[in-house]
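Peer 1: Coordinates only, no sequence provided:
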């Protein structure tokens, strides 16, 4: 009995991760754009590392997909689990949330004057 079937499941997972990374990249870009209105330096300090992490997570998902597929083809019982891409996506989501918080606080200060 084969545990691993070389169907489209790993590829669908890869595509889902890529979509997640692209949406997070778009969120970071929007955060930079609107954050620059309130505080350009803070927008860059949060946005540039965010974009770098999104790019890294995107690359890691491809690497992980190819490694996992090779491992499962060679040994159908192998389970490959690395959390670097998940950690990078989590950090980017936190950075986008922080950028949104900075934007809201800065805008409330501007409006209260």
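Peer 2: Thanks, I have it. Since the model is a prediction, treat every value here as computed from it, not as a measurement.
Peer 1: rest of the way, CA atoms for contacts and neighbours
Peer 2: Noted.
Peer 1: need the helices for this protein, in chain order.
Peer 2: 9-38, 40-74, 84-112 (DSSP state H).
Peer 1: a markdown table for those, including mean neighbour count?
Peer 2: Output for the helices of the chain, formatted as a markdown table (neighbours: other C-alpha atoms under 10 Å):
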| stretch | mean neighbour count |
| --- | --- |
| helix 9-38 | 18 |
| helix 40-74 | 18 |
| helix 84-112 | 16 |
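Peer 1: take the one below as the second:
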């Protein structure tokens, strides 16, 4: 995948990011990393497990589509399309797919 800084005018479409994600065997794809800011996308389908580990920085998620829940430090919260979720640094967390596959954008800073 072309990194964001190689794209004209520092722009990349969500459709292109999803196409790039479809071209991998992973459930997530890092899209951009520059000056302490990371951006990526993850997709979990029914039956898949979110295996991420705690991160050393705060993280914000935006649910693009789907539904399910997020477990943060053992507490389960429902999530759906258009929700923002804040996860503090070092917190154990994972997504759980509901009745629809989850497509989520993540930001680290």
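Peer 2: Great, that's in hand. In this text the structure is predicted, and so the values were computed from the model without any measurement.
Peer 1: How alike are these chains, TM-score-wise?
Peer 2: Aligned and superposed, the two chains score 0.23 in TM-score terms (TM-score structural alignment, normalised by the length of the second structure); 39 aligned residues with a C-alpha RMSD of 3.8 Å.
Peer 1: now the strands for the second structure?
Peer 2: 28-34, 37-44, 59-65, 67-72, 75-80, 84-87, 93-97, 102-108 (DSSP state E).
Peer 1: Arrange those strands in JSON lines, one row each, with distance to residue 16 of the second structure and mean neighbour count as further columns.
Peer 2: Formatted as JSON lines, these follow (distance: least, C-alpha to C-alpha, whole Å; neighbours: other C-alpha atoms under 10 Å):
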{"stretch": "strand 28-34", "distance to residue 16 of the second structure": "10", "mean neighbour count": "17"}
{"stretch": "strand 37-44", "distance to residue 16 of the second structure": "11", "mean neighbour count": "19"}
{"stretch": "strand 59-65", "distance to residue 16 of the second structure": "15", "mean neighbour count": "18"}
{"stretch": "strand 67-72", "distance to residue 16 of the second structure": "22", "mean neighbour count": "18"}
{"stretch": "strand 75-80", "distance to residue 16 of the second structure": "22", "mean neighbour count": "15"}
{"stretch": "strand 84-87", "distance to residue 16 of the second structure": "22", "mean neighbour count": "16"}
{"stretch": "strand 93-97", "distance to residue 16 of the second structure": "23", "mean neighbour count": "22"}
{"stretch": "strand 102-108", "distance to residue 16 of the second structure": "14", "mean neighbour count": "21"}
